[in-house]
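**Q** The sequence and its predicted three-dimensional model are supplied below.
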Amino acid sequence: MKPMLYFCFVIVLIRSASGFFEDLDARETSLSYLENDAAATSEPLMVPLTLIQGADSKGAVCLDGTLPGYHIHRGSGSGANSWLIHLEGGGWCNTIRNCVYRKTTRRGSAKFMEKQLPFTGILSNKAEENPDFFNWNRVKLRYCDGASFSGDSQNEGAQLYFRGQRIWLTAMQDLMAKGMQNADQALLSGCSAGGLASILHCDEFRDLFPKTTKVKCLSDAGMFLDAVDVSGGHTLRNMFAGVVSLQEVQKNLPITCTSQLDPTSVNIWLSLAFLDPTYFNSSYENVTLCRGLDYIHSLLSFFSASSLKIWLQISRLLCFFSMQHMMHGR
C-alpha cells in the first residue's frame, strides 16, 4: 500500500473520532479546503447562478419548491472536454422543524442563494492556484434539499419538498446536454454533506459515461463515524436516522449497501465498507477499519487537542494533494 492513501484514510477517521464537529451553521458559511486557497493574491472569478429551467416539471425542487441551480464556468484548451462537478455541503435537516427553518435560508431556497459565487481553490480558473483543473469545465451544484441530494418525498402540511435525488438527476441531465456527455475525464467532488453525496452518487456518476471516460470521485470530510459521544449516546446515528426516515432516503441508497446494512448505517459506513476503485486507484490495497482505529487511538493519546486540530488541517491538505496525484495517475 502506498503510504499517502492510508494516511488520507486515517485522517478522515480521526476527524470524526476526536469530536471536532463544527457547528453546522458555522460550517455553512465556510469554504472547504478544496475551494479555499490562502495563496490567492488576486480577485477570484465570480460565477453567476444558473437556475435549472423546467426542473419543477420533474419534481426537482428545493425544500420550498423553488428551482435548483448551479454555477458553471466553461473549460478551454486542453480542459475543454474535462468536467469537475462539486457538490455543495451544509449539514442536514432531520426534523420538520429544522427543515421549515432551512427553507428560509440558501440551504433550502433559491430565493436566498447568492447570485454569484467566487470560484477559488479547486474551482479557480488561475493556473498558479489550480494547476490541475483551472481550464476544466467546473460546476458547483447548490445544496437546497437537506439530505445530501438523496431524498425523495414531501410533507404537504409543512409545504416541504424533499427532492434531493431528483435535483441530482435533473442537474446531471442538464449538464450532460450542455456537453458533459462528451467528457474525456470527469471528477465528482464535495465537502461535508456534499462529500457524503459524492460517495452516495459515485456509482450513478460513473454510469453516466462510457467506459472510455476516466471518472473519479473525491469526498472532502464526507465520512462520519457511528461513534459514542461524550454523553454516551449516538448523536450521528440519531441524526442520520431522522434524515433517512423523514426524506425517504433509503430507496435511493446503493442496493449493494442496503442489502447488507440498514439505511442509517449506510450513510455512516458506506465510505468505509464499500469503497470502489472509482474512489481510490485499484492498485492500492484495501484499508481495514480496525487498523485505522488503532492509529487513531495512538494519535489521540499523543497529541493535545489544540495541536491535533492544527495537525488535522495540515493533513487534510496533504490528503487532497495525494488525491490529485491519484487522479492524474502520476
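**A** That came through, no problem. Because the structure is a prediction, the values reported are computed rather than measured.

**Q** from here on, contacts and neighbour counts on C-alpha atoms
**A** Fine.

**Q** which of the residues in the biggest helix by length in the chain are buried?
**A** With secondary structure taken from DSSP state H, the chain has its longest helix at helix 305-327. For helix 305-327, a neighbour-count test (16 or more other C-alpha atoms under 10 Å) marks 308, 312, 315-316, 318-320, 322-323, 327 as buried.

**Q** Over to stretch 202-219?
**A** 202-203, 205-206, 209, 213-219.

**Q** Format those residues as TSV; extra columns: secondary structure and distance to residue 192.
**A** Shown next, in TSV, are the buried residues of stretch 202-219 (DSSP: H, G, I helix; E, B strand; the rest coil; distance: C-alpha to C-alpha, whole Å):
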residue	secondary structure	distance to residue 192
202	helix	15
203	helix	19
205	helix	18
206	helix	21
209	coil	25
213	coil	26
214	strand	24
215	strand	21
216	strand	18
217	strand	14
218	strand	11
219	strand	8
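
**Q** Centre of the chain to the host helix or strand of residue 241, how far?
**A** Using DSSP states H and E, residue 241 sits within helix 235-247. Per C-alpha atoms, centre = their mean, to the nearest Å, the displacement of helix 235-247 from the mean C-alpha position of its chain is 18 Å.

**Q** likewise stretch 86-98?
**A** 12 Å.

**Q** ok, now stretch 95-105?
**A** For stretch 95-105, the distance to the chain centre is 21 Å (C-alpha atoms, centre = their mean).

**Q** same check, this time on stretch 319-330
**A** That offset, for stretch 319-330, works out to 17 Å (C-alpha atoms, centre = their mean).

**Q** Now tell me what touches it from outside.
**A** Contact with stretch 319-330 is made by 4-5, 7-8, 34, 132, 216, 218, 220, 280-281, as judged by C-alpha atoms under 8 Å, 6 or more residues apart in numbering.

**Q** can you tell me which of the buried residues of stretch 202-219 lies nearest to residue 59?
**A** residue 205 (20.3 Å; C-alpha to C-alpha).

**Q** take the one below as the second:
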Amino acid sequence: MKGTRMATWLSVLVFAVILLKAEGVDVGLTYVQSAVPKGAVCLDGSPPAYHFDKGFGAGINNWIVHFEGGGWCNNVSVCLDRRDTRLGSSKNMDQTASFSGYLSNKQKFNPDFYNWNRIKVRYCDGSSFTGDVEAVDPKTNLHFRGGRIFVAVIEDLLAKGMRNAQNAILSGCSAGGLTAILQCDRFRSLIPAGAKAKCISDAGYFINVKDVSGAQHIQEFYSQVVATHGSAKNLPASCTSRLSPGLCFFPENVVSQIKTPIFFVNAAYDSWQIKNILAPGVADPHGQWRECKLDIKKCSSGQLSVMQGFRTDFLSALSGVGNSPARGKFIDGCYAHCQMGTQETWMRADSPVLAKTTIAKAVGDWYYETRPFHEIDCTYPCNPTCHNRIFDNNQKDD
C-alpha cells in the first residue's frame, strides 16, 4: 500500500513537471555589450541584459519588449545594498528565465502573442529605467544610468530585427510596469513609424496616498528616487513642466498626456501597494498589519475598511485614463500583483475574469482592436475567480 501511494505521488509530480514545461520555456540570458560604451550600465557598471525568445511564423515581425520589476533604490546606501545583487548587476542574474503566460510560446496558453519575438529585459538600475547621472563616485562605483539602458536596449533590438517591426508592445510588471507608462511615448518614437505600437502596464499604476500613520511615505520615497538617479530629464516633459519631478513618477500625473495607446492591468487591492504604500513597516511599528498583509483573509474588519478606502483612492487616481478605445483597463478586485507573466492568472480555466473575460482575452481584443475593454471589478471579496496572494514571512512581491 505504501509503495502504491509513493508511486501515485511520483506520477503526480512527473505530470506537474510536464505541465509546467508545457506552459513555460526556459530562455537564455543575452548581455547587451553594445550598451557599455554608451555608459548604459547596471548599478555596478556591468552591461544590461535580457532574455530573448525569437518569433516564428506569422509573428516574425511582431515584438514584445517586457521590463522586469523589482522596486527602487532611493539613496546611495540602499543602492549599495542592491548593487551586487541580480537587481544591480548582470553578473548575478540567473542565466535562464522561464517564459509563461503573456510570454509563453505555446498557442494554447497565449493565443494572441505566442509566436511574437518576446524579450524580457532584466532590471538592474533601481529607477524604473529613468536615471541618468554622468558622474560616478569611485568610492561606491554606483552608476545611475537606467534611462540610458532603456534606449540602448531598444537600439540593440532594432539592430536584431525590430527595425522591421509591424507590431510592437512595450510592457512591464511592477517597477517595469511603471517603465511602460513613463517610457511609453519614447518607445513609440524609437521604433519604426510604420509599426503599430502600444504599451501595457501590469501592476505599474502606483498611487500617491498617505500611509496608515498619515505620512506621505511614498511621495517622499519617489522624490528621493528621482533625485538620486537624476531621473527628471527622462520623465514626461508634459508633467515636469507643471509639477515637481518626484510627482511625475506617479502615473496619475502623466497618464492623461500619453499619446500612445496603453492598457492597464492592475488589482484594485494591489498587494505590493498595500504592503509598501498603505501600510509600510515604518508606519506600523507594532506589526498590527503584518498578518493582514501576508493573507487578506486575516485582515480585521477595520483593516478591510481601510483597504476599501485605498481602492476608492486607486480608482480616483485611475480616472485620468478615461474611456477612449485607445486606452484599456482590467482592474480586478483581487489581492494580487503582476498577473500577466504567470499562466494561472493570464489564461487558464480558473484564471481571474471580468465580464467573463480573462486578462489574455481582454488584452488581445484591445491590441487587435476587436473590442475596447474598460472593466472595473466589484469590491473584495466579490470575485470568486481571484487568485489572492498568500505570502510567507520572507517572500518578495515585486
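**A** Thanks, I have it. Bear in mind the structure is a predicted one, so any value in this text is a computation, not a measurement.

**Q** the strands in the stretch 51-200 of structure 1, which residues?
**A** For the stretch 51-200 of structure 1, strands defined by DSSP state E, counting those that start in this stretch occupy the ranges 69-73, 82-87, 116-119, 137-141, 153-155, 160-162, 185-191.

**Q** Any chance of those strands in JSON lines with distance to residue 258 of structure 1 and mean neighbour count as columns?
**A** What follows is the strands of the stretch 51-200 of structure 1, written out as JSON lines (distance: least, C-alpha to C-alpha, whole Å; neighbours: other C-alpha atoms under 10 Å):
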{"stretch": "strand 69-73", "distance to residue 258 of structure 1": "30", "mean neighbour count": "21"}
{"stretch": "strand 82-87", "distance to residue 258 of structure 1": "23", "mean neighbour count": "26"}
{"stretch": "strand 116-119", "distance to residue 258 of structure 1": "36", "mean neighbour count": "17"}
{"stretch": "strand 137-141", "distance to residue 258 of structure 1": "26", "mean neighbour count": "23"}
{"stretch": "strand 153-155", "distance to residue 258 of structure 1": "19", "mean neighbour count": "15"}
{"stretch": "strand 160-162", "distance to residue 258 of structure 1": "20", "mean neighbour count": "26"}
{"stretch": "strand 185-191", "distance to residue 258 of structure 1": "22", "mean neighbour count": "24"}
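
**Q** how near is the aligned residue in structure 2 for residue 53 of structure 1 to residue 65 of structure 2?
**A** By TM-score structural alignment, residue 53 of structure 1 lines up with residue 33 in structure 2. To residue 65 of structure 2, residue 33 of structure 2 is 18 Å away according to C-alpha to C-alpha, to the nearest Å.

**Q** Then residue 27 of structure 2?
**A** 14 Å.

**Q** Then residue 99 of structure 2?
**A** 13 Å.

**Q** Residue 30 of structure 2 belongs to a strand?
**A** Yes: under DSSP: H, G, I helix; E, B strand; the rest coil, residue 30 of structure 2 sits within a strand.

**Q** I'd assumed residue 52 was in contact with it.
**A** Yes: if you go by C-alpha atoms under 8 Å, residue 30 of structure 2 and residue 52 touch, sitting 7.3 Å apart.

**Q** quick revisit: which residue sits closest to the match of residue 53 of structure 1 in space, ignoring its chain neighbours?
**A** residue 47 (5.8 Å; C-alpha to C-alpha, 6 or more residues apart in numbering).

**Q** now the buried residues of helix 305-327 of structure 1 in CSV, with distance to residue 109 of structure 1?
**A** Output for the buried residues of helix 305-327 of structure 1, formatted as CSV (distance: C-alpha to C-alpha, whole Å):
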residue, distance to residue 109 of structure 1
308, 37
312, 33
315, 34
316, 31
318, 35
319, 33
320, 31
322, 35
323, 33
327, 34
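
**Q** Counterpart of residue 176 of structure 1 over in structure 2?
**A** Using TM-score structural alignment, residue 176 of structure 1 lines up with residue 158 in structure 2.

**Q** one step back: Provide the contact partners of the helix holding residue 241 of structure 1 at residue level.
**A** By C-alpha under 8 Å, 6+ apart, helix 235-247 of structure 1 touches 92-96, 147, 151-154, 162, 224-229, 249-250, 263-265, 267-268.

**Q** how close does that helix sit to structure 2?
**A** Superposing on structure 2 places helix 235-247 of structure 1 at an average distance of 0.7 Å from its equivalents, by mean C-alpha distance after the TM-score superposition for structure 1.

**Q** Past that helix, which element shows up next along the chain?
**A** Past helix 235-247 of structure 1, the next helix or strand by DSSP H and E is helix 255-258.

**Q** residues in structure 2 aligned with that next one?
**A** Counting by TM-score structural alignment, helix 255-258 of structure 1 sits on residues 237-240 of structure 2.

**Q** so where do the helices sit in structure 2?
**A** Using DSSP H, helices in structure 2 cover 2-23, 76-83, 146-159, 175-182, 184-190, 217-229, 237-240, 271-273, 290-294, 301-317, 343-346, 359-367.

**Q** sorry, back to before: select, out of the strands of the stretch 51-200 of structure 1, the one closest to residue 108 of structure 1.
**A** Per C-alpha to C-alpha, nearest to residue 108 of structure 1 of the strands of the stretch 51-200 of structure 1: strand 160-162, 9.5 Å.

**Q** so where is that closest one in structure 2?
**A** Going by TM-score structural alignment: strand 160-162 of structure 1 matches residues 142-144.

**Q** Stretch 114-123 of structure 1 too?
**A** Counting by TM-score structural alignment, stretch 114-123 of structure 1 corresponds to 94-103 in structure 2.

**Q** mind checking the end-to-end distance for that stretch?
**A** 17 Å.

**Q** now what about it, what contacts it?
**A** Under C-alpha under 8 Å, 6+ apart, the answer for stretch 94-103 of structure 2 is 23-29, 51, 86, 105, 109-110, 113-114, 118, 340-347, 360.

**Q** circling back to that earlier point, quick one, which of the helices of structure 2 is packed in tightest?
**A** helix 175-182 (a mean of 29; mean count of other C-alpha atoms under 10 Å).
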